[in-house]
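S.K.: structure for the following, please:
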Amino acid sequence: MENKQRLIGIVLAILGASFWGLGGTVSDYLFRHQNVDINWYVTARLLVSGLILLFIFKLLNPKLTIFSIFHNIQSTIQLFIFSIFGMLLVQYSYMASINYGNAAVATLLQYIAPVYIIIWFVLRKKANFKLFDLIAMLLTISGTFLLLTNGSTHNLVVPSSSVIWGIISGLSLAFYTIYASRLLVKFPAILVVGWAMIISGLLMNFKAPIWQFSITQLNFANVSYLTFGIIFGTAMAFFFFIKSLNYLSAKETTLFGTIEPVMAIVASAFWLKVSFLPYQSLGILLIIILILTLSLKKEQER
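M.R.: Now for the predicted structure:
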């Protein structure tokens, strides 16, 4: 029975991470080939996914109210801060990095977030700077330099706008991860993320209303990819990944989460025909090693 539950957890974690990785690549396809507006897409992605997650929460917890997070003024303020500077900034910057570059690079730049977290805790003197931290930073600098320049000090092989948004994505994910703990100690993750998506989606709706999407742009391919990107690449990916924690340890789930950037790279290369130069490939390898090292780290979580 224990082995069966563990298998369920592994399948859920792999599905969640894979859907996240493929969701980024599908977004890349929609921006490149279907001319989907990034602002509208972020609005739809946040609002629809948020509603789905709250629906799932209510379905699993029929006796609990979805509005419990608003019963306390402090929690409400924290939720709005998390929604704007965490959820909205993470989602928009990640999509913008994909829009100006590609899903593989955007995902790798976002996955550097744990290194920003290490630096933050060291600067705040909440953790001592250790050899592991130095290795992580060297891997980050080396891998990112090779990924973005292919070893040349004279020019970038990735558009600078994609790089800037990718860095913002990593920094905002670091904030997202650190700040979320204030809410997650009091409320279920699916409830926190569901409301954060809806609040940030409503804010985006002022810039790009969800109803302002021309029906003439819709065809079977668009509908299929939009459905996957919004529902499976966002809402269900998060739900599967969180659900896997019922069967696996947080460290194991995080380890399986490293499938996301690998999936984004493979899908970008084989489906979207994104090519990587030799030193870029070495940079990708170094960043993947960094991600795996951070996941396998046996030190107690910071």
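S.K.: contacts and neighbour counts: CA atoms only from here.
M.R.: Noted.
S.K.: now the helices for the stretch 1-150 of the chain?
M.R.: Applying DSSP state H, counting those that start in this stretch to the stretch 1-150 of the chain gives helices spanning 2-33, 38-60, 73-81, 89-100, 103-110, 113-123, 131-149.
S.K.: next structured bit after the last one?
M.R.: What that stands for is helix 131-149. helix 160-184 (DSSP states H and E).
S.K.: next, the second sequence, to be compared with the first:
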Amino acid sequence: MNQYKKGVIYTIIGGACWGISGTCGEYLCTFKGMDTRLLTDIRLLGAGLVLCLFMFWRYRPNVKLLLKTPNAVLHCIVFGIGGLMFTQYAYLTAIAKTNAGTATVLQYLSAIFVLLIVCLRKRKLPVLRENIAIVSCLVGTFLVATHGSFTSLYISKQGLFWGFLAAVAATLYILIPQQLLADWGSIIPTGIGMLTGGIAFFFIMRVWKISVKLDLTTVIITLLIVLVGTVLAFTMFLKGTSLVGPARGNMLGCVEPLMATVCSAVFLDTVFLPMDIIGFGFIIATVFILAKS
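M.R.: Modelled structure (predicted):
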């Protein structure tokens, strides 16, 4: 298996894990009343601690070398705050201000932002296959998230603001760590980034003042979000984008709404409608279009 195909698989797995995480997060916020700020910080700190423990056990020499490289440490901190922390909080807040479907649609504007930035850097226009993939990605995400209803995008100014910020944050999350991933792999920068982002967020949002009611279900779902929806998702997705490139990696990640819809049907009793099936087709088509390279 060549490196590009591995990148496609890693990116798809990452997006799928995000879909699982999104459904779990919506459940906690909707049915358990968990504050999005608290959930954001638990994800970042929990995943950051898990990854840091793993990397100190498995990659101790590389970690020590990175910590002795000031530019790399600073890059990790910028990635943690400007990429990981910003992405998590903006997306969860967009859901709270609108709904999961609308927030997902707005966040996937990042596919356009990333591709345009990459094209500007390389001073070239997108090729035909990339243009087709962009359209397929956006159409599929729109259909799955809104069932084709344009009226669902008539949202509050706050919802539009946070949805746009979620797209900007996702763009930064993809682009900021590219050199880090090339130099240090995906696990070390992600672990340090999540831990520093979680610590910064803890103090910025004064998370210790947020109350929460815990029960067994809440604990189990929170652990699932941390381990599968954060540790595995971010690591696999970042590894994938380092192999396929940021623009295509971001578009391959659009399997997230597909997995989120399936999980919602299984765990939250969501009923599939014809628009869902059509949207699935567009999203799966995007994966195949981008995989042929």
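S.K.: picking that back up, comparing the helices of the stretch 1-150 of the first structure, which comes out most buried?
M.R.: With neighbours taken as mean count of other C-alpha atoms under 10 Å, these reach their highest mean count in helix 103-110, at a mean of 27.
S.K.: that helix vs helix 89-100, what angle?
M.R.: Counting by axes from the mean of the first three to the mean of the last three C-alpha atoms, to 10 degrees, helix 103-110 of the first structure points 140 degrees away from the direction of helix 89-100.
S.K.: list of residues touching helix 103-110 of the first structure?
M.R.: 21, 24-25, 27-28, 94, 97-98, 144, 147, 162-163, 166-167, 169-171, 173, 261, 264-265, 268, 284, 287 (C-alpha atoms under 8 Å, 6 or more residues apart in numbering).
S.K.: returning to what we had before: quick one: which of the helices of the stretch 1-150 of the first structure is nearest residue 275 of the first structure?
M.R.: Set against residue 275 of the first structure and scored by C-alpha to C-alpha, the helices of the stretch 1-150 of the first structure come closest in helix 103-110, at 10.5 Å.
S.K.: run the chain-centre distance for the closest one.
M.R.: 10 Å (C-alpha atoms, centre = their mean, to the nearest Å).
S.K.: and the angle from that helix to helix 160-184?
M.R.: Going by the same axes, to 10 degrees, helix 103-110 of the first structure makes 50 degrees with helix 160-184.
S.K.: burial of the corresponding residue of the second structure for residue 35 of the first structure, as a residue count?
M.R.: Applying TM-score structural alignment, one finds that residue 35 of the first structure aligns to residue 33 in the second structure. For residue 33 of the second structure, the number of neighbouring residues by other C-alpha atoms under 10 Å comes to 12.
S.K.: mind listing what's buried in stretch 149-164 of the second structure?
M.R.: 153, 159, 160, 162, 163, 164 (16 or more other C-alpha atoms under 10 Å).
S.K.: ok, now which ones touch the aligned partner of residue 169 of the second structure in the first structure?
M.R.: In the first structure, the residue paired with residue 169 of the second structure according to TM-score structural alignment is residue 172. Counting by C-alpha under 8 Å, 6+ apart, residue 172 of the first structure touches 85, 86, 89, 90.
S.K.: sorry, back to before: of all the helices of the stretch 1-150 of the first structure, which one is nearest residue 232 of the first structure?
M.R.: Short answer: helix 2-33, nearest of those by C-alpha to C-alpha, at 6.2 Å.
S.K.: nearest to residue 238 of the first structure, of the helices of the stretch 1-150 of the first structure?
M.R.: helix 2-33 (6.2 Å).
S.K.: number of nearby residues for the alignment partner in the second structure of residue 233 of the first structure?
M.R.: For residue 233 of the first structure, the aligned residue in the second structure is residue 229 (criterion: TM-score structural alignment). By other C-alpha under 10 Å, the residues close to residue 229 of the second structure number 26.
S.K.: measure residue 229 of the second structure to residue 22 of the second structure for me?
M.R.: Distance of residue 229 of the second structure to residue 22 of the second structure, computed by C-alpha to C-alpha, to the nearest Å: 8 Å.
S.K.: ok, residue 118 of the second structure next?
M.R.: Counting by C-alpha to C-alpha, the gap from residue 118 of the second structure to residue 22 of the second structure is 27 Å.
S.K.: and what of residue 113 of the second structure?
M.R.: 22 Å.
S.K.: could you do residue 52 of the second structure as well?
M.R.: Residue 52 of the second structure is 24 Å from residue 22 of the second structure, by C-alpha to C-alpha.
S.K.: and for residue 127 of the second structure?
M.R.: Counting by C-alpha to C-alpha - residue 127 of the second structure and residue 22 of the second structure are separated by 32 Å.
S.K.: which position in the second structure aligns with residue 202 of the first structure?
M.R.: Per TM-score structural alignment, residue 202 of the first structure is aligned with residue 199.
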